[in-house]
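Visitor: Requesting a structural model of the entry that follows:
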Amino acid sequence: MKQRKAKITRKTKETNIVVEINLDNILLPSVSTTIGFLDHMLELFAVHSGIGFKIKASGDTHIDDHHLVEDAGITIGQALKEAVGDKKGIVRYGHFLLPMDETLSYVALDLAGRFYLSYEADIKFQKNGFNYDLIQEFFYALASNAGITLHIKMIKGRNNHHIAESIFKAFGRALRQAVSYSKSKKTVPSTKGIL
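Guide: From the prediction side, this is the model:
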């Protein structure tokens, strides 16, 4: 069976990003975005999704992190879409409820090719360090470019880092379910016959 993989390059005046994804080959993640917190979250996503994942990214972070975080989401989404391909034999749906100390987050997704994002996470504004509002921007960019229906809900939590970590881990676990093969590897999981 052909390996499901993709390599996408995005180069703009603001960012330069290369993403490689292999859904069938678990490798140690290679993550370098020049934003330490984003690196940490993407490593968590990669490990918990069980997919081969590499990203090398740089950008105009001297202005702020927005362009790089959003463009990383765009590029990862495009790579996921290409790697999943025609979706024959995949489970299609995934969901995961993930505890992280005092935090509990839930992620559910559908790889149907239709974009939708519901994002409910009460992350407090922070003056210094990573702008946690960018997490929603990241997932919006990823889901819209991958064609994913994505629901993210923080059920409870207090610590921004724990909330973010539980969301990225839960997303990885839900994606792992959705891209895994069902017992019927020959059919598309839809009555339409196509996704």
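Visitor: C-alpha from now on. contacts and neighbour counts both.
Guide: OK.
Visitor: Verify the contact between residue 112 and residue 147 for me.
Guide: Yes. Using C-alpha atoms under 8 Å, residue 112 is in contact with residue 147, at 7.0 Å.
Visitor: So which of these two has more stuff around it?
Guide: residue 147 (20 against 17; other C-alpha atoms under 10 Å).
Visitor: Could I get the contacting residues of that one?
Guide: Residue 147 makes contact with 77, 81, 111, 112, 113, 114, 115, 116, according to C-alpha atoms under 8 Å, 6 or more residues apart in numbering.
Visitor: Pull out the buried members of those residues.
Guide: 77, 81, 111, 112, 113, 115, 116 (16 or more other C-alpha atoms under 10 Å).
Visitor: Okay, and which of these map to helices?
Guide: 77, 81 (DSSP state H).
Visitor: Roughly how far does the closest residue to residue 27 other than its chain neighbours sit from residue 80?
Guide: Of all residues not flanking residue 27 in the chain, residue 52 sits nearest, at 4.8 Å (C-alpha to C-alpha, 6 or more residues apart in numbering). Noted for residue 52: a distance of 11 Å to residue 80, by C-alpha to C-alpha, to the nearest Å.
Visitor: Of the two, which one has the most company?
Guide: residue 80 (29 against 19).
Visitor: so who does the closest residue to that one other than its chain neighbours touch?
Guide: Spatial nearest neighbour of residue 80, excluding adjacent residues (C-alpha to C-alpha, 6+ apart): residue 146 at 6.0 Å. Counting by C-alpha under 8 Å, 6+ apart, residue 146 touches 76, 77, 78, 79, 80, 81, 113, 115.
Visitor: Apply 7 Å and report the result again.
Guide: Going by C-alpha atoms under 7 Å, 6 or more residues apart in numbering, residue 146 touches 77, 78, 80, 81.
Visitor: ranges for the strands of this protein?
Guide: 5-11, 15-22, 30-32, 52-59, 93-100, 103-110, 116-120, 149-156 (DSSP state E).
Visitor: Let's compare: structure for the following, please.
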Amino acid sequence: MHKKKILFIDRDGTIIEECPRTHQIDSIEKVHFLPKVIFFLSKIYKELEFELVMVSNQDGLGTSKFPEQTFWPIHDHIINIMKSEGIQFFSVHIDQTFQHEKKSTRKPGIGMLTSYLTKKYDIEKSFVIGDRFTDILLAYNLGCKSIWIKKDGNRKNEEYFYNGKNLKNIISLITDQWNEIYEYLRFNCSGQSFLQRKTYETNVKINLSVYGYGKNDIKTDIGFFDHLLKQISIHSSMNMNIETIGDLYVDEHHTIEDTAITLGKVFCNSLGNKRGINRYGFFILPMDDCVSTVALDLSGRSDLIWNVEFFREKIGNVPTEMFYHFFKSFSLNAKCNLYIKALGNNEHHKIESIFKCFARSIKMAVKKITFNKISSSKGLL
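Guide: Down below sits the predicted model:
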């Protein structure tokens, strides 16, 4: 089962500016959204696999000090503005008590949020986003991480501690910029996976971030193969760390095959249920005297149509027969259909253009184009 990740988001000081004197947003004039929060929260909602849950303390709501009729119209106005920009909250939890009442429903208590502590949700990969230290404590009590919205960007060491507990590891990011929150979640929390595949012939470790920026560290001890794998990372924008220790004293076969198997598996794992992705990718790429065409479908099924001919036994230290085998192994384990065709005279250019074209097709296929939908009439990929 694909577990859901949650962003537990505070309201005042996080989505809208605090009202310093009264700490009550009880009129339209007091509603001021944080800079770019709507734009980047919309991108988070549409592109990343998080459910949004609002959690807010509203001191004494419903009492004479803060009548409900002055709160709900303003709150609904805020929610409707975000809805108009495509931002949907799965649920909204408002605690109406005072701090001195010490209710379990008041942040940092988790009394309102116990329904999320089930196997349906991946709490460890969820976040609390808020501007107060109580939001950090809420993350600690829930067992997730936190993003601290803090305008000065600084904090004293003593703020890490609460009742003797060091909360430093709870805080993943400190910022008052929503673009930085989006970038952090995109690069560190979406489309990430690690896999180690160990056999008597090879030991392969791959750390993959599908939505990265092309950072890579590739070590297979096959120079030209490393070069081609780097092309995948650079041209797909995926971050890839690959370490393969293989029985090269035998030959290159097991190292290349098992790297492809592991890369296919970790790529498939990174996409999760493939909700929201484009699914299809296709590209034509010229390189000097060569031109390559790649089309792929992340369909959940595997097939490879290979229309490429080589006239050398090896390129660098890679047998040319292994290129077909690499893509066949990837297709089987990534559960995708692949069509690959290349024309040209220079064999080095030919295979390099194939790998670059393959990478560009991946970049198109994994792009998030919608939210909460699967690009299939079956409802499953």
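Visitor: Got a TM-score for the pair?
Guide: Superposed pair, TM-score by TM-score structural alignment, normalised by the length of the first structure: 0.96. Supporting alignment: 193 aligned residues with a C-alpha RMSD of 1.2 Å.
Visitor: ok, of the contacts of residue 147 of the first structure, which one's closest to residue 90 of the first structure?
Guide: Nearest to residue 90 of the first structure, judged by C-alpha to C-alpha, of these is residue 111 at 9.2 Å.
Visitor: still on that earlier bit, which pair of the contacts of residue 147 of the first structure spans the longest distance?
Guide: Across the contacts of residue 147 of the first structure (C-alpha to C-alpha), the longest gap, 14.7 Å, separates 81 and 116.
Visitor: buried set for stretch 125-136 of the first structure?
Guide: 130, 131, 132, 134, 135, 136.
Visitor: Which of those fall in helices?
Guide: 134, 135, 136.
Visitor: Apart from its neighbours in sequence, what residue is nearest the second one?
Guide: Distance criterion C-alpha to C-alpha, 6+ apart; nearest residue to residue 135 of the first structure, sequence neighbours excluded, is residue 164 at 7.6 Å.
Visitor: show me the contacts for whichever residue in the first structure pairs up with residue 380 of the second structure.
Guide: Here residue 380 of the second structure is matched to residue 194 in the first structure, going by TM-score structural alignment. Residues in contact with residue 194 of the first structure (C-alpha under 7 Å, 6+ apart) are residue 188.
Visitor: roughly how far apart are the equivalent of residue 52 of the first structure over in the second structure and residue 207 of the second structure?
Guide: When the second structure is aligned by TM-score structural alignment, residue 52 of the first structure is paired with residue 239. Separation of residue 239 of the second structure from residue 207 of the second structure (C-alpha to C-alpha): 8 Å.
Visitor: ok so, going back, now render the buried residues of stretch 125-136 of the first structure as JSON lines, adding distance to residue 88 of the first structure.
Guide: Shown next, in JSON lines, are those (distance: C-alpha to C-alpha, whole Å):
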{"residue": "130", "distance to residue 88 of the first structure": "39"}
{"residue": "131", "distance to residue 88 of the first structure": "38"}
{"residue": "132", "distance to residue 88 of the first structure": "36"}
{"residue": "134", "distance to residue 88 of the first structure": "33"}
{"residue": "135", "distance to residue 88 of the first structure": "30"}
{"residue": "136", "distance to residue 88 of the first structure": "30"}
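Visitor: which two in those residues are spaced the farthest apart?
Guide: 130 and 136 (12.9 Å).
Visitor: Is it correct that the residue nearest to residue 27 of the first structure is in contact with residue 30?
Guide: No. Under the criterion of C-alpha atoms under 7 Å, residue 52 of the first structure is not in contact with residue 30, lying 8.9 Å apart.
Visitor: For residue 367 of the second structure, see how far away residue 141 of the second structure is.
Guide: If you go by C-alpha to C-alpha, the gap between residue 141 of the second structure and residue 367 of the second structure works out to 34 Å.
Visitor: Mind checking which of the two has more residues around it?
Guide: Between residue 141 of the second structure and residue 367, counted using other C-alpha under 10 Å, the more crowded position is residue 367 (17 against 13).
Visitor: what's the counterpart of that one in the first structure?
Guide: Match for residue 367 of the second structure (TM-score structural alignment): residue 180.
Visitor: these two touch, right, its match and residue 91?
Guide: Yes. Using C-alpha under 7 Å, residue 180 of the first structure is in contact with residue 91, at 5.9 Å.
Visitor: Could you look over the strands of the first structure and pick the most buried one?
Guide: A comparison of the strands of the first structure by mean neighbour count, using mean count of other C-alpha atoms under 10 Å, puts strand 103-110 on top with a mean of 23.
Visitor: Tell me the helices and strands packed up against that one.
Guide: strand 93-100, strand 149-156, helix 160-179 (3 or more C-alpha pairs under 7 Å, 6 or more residues apart in numbering; DSSP states H and E).
Visitor: How about the counterpart of residue 300 of the second structure in the first structure, nearest residue that isn't a chain neighbour?
Guide: Counting by TM-score structural alignment, residue 300 of the second structure corresponds to residue 113 in the first structure. Leaving out its chain neighbours, the residue that sits closest to residue 113 of the first structure by C-alpha to C-alpha, 6+ apart is residue 147, at 4.1 Å.
Visitor: Mind telling me what the one you found corresponds to in the second structure?
Guide: So residue 147 of the first structure corresponds to residue 335, using TM-score structural alignment.
Visitor: Quick one: residues contacting the equivalent of residue 8 of the first structure over in the second structure.
Guide: The alignment partner of residue 8 of the first structure in the second structure, by TM-score structural alignment, is residue 195. When contacts are counted by C-alpha under 7 Å, 6+ apart, residue 195 of the second structure is found next to 205, 206, 207, 266.
Visitor: And for residue 169 of the first structure, the neighbour number?
Guide: Neighbours of residue 169 of the first structure (other C-alpha under 10 Å): 28.
Visitor: isn't it right next to residue 44, touching?
Guide: Yes. Using C-alpha under 7 Å, residue 169 of the first structure is in contact with residue 44, at 5.8 Å.
Visitor: Aligned to residue 275 of the second structure, what sits in the first structure?
Guide: Residue 275 of the second structure maps onto residue 88 in the first structure, by TM-score structural alignment.
Visitor: Need the nearest residue in space to that match, chain neighbours excluded.
Guide: residue 188 (4.3 Å).
Visitor: again with residue 320 of the second structure
Guide: Per C-alpha to C-alpha, 6+ apart, closest to residue 320 of the second structure is residue 314, 5.2 Å.
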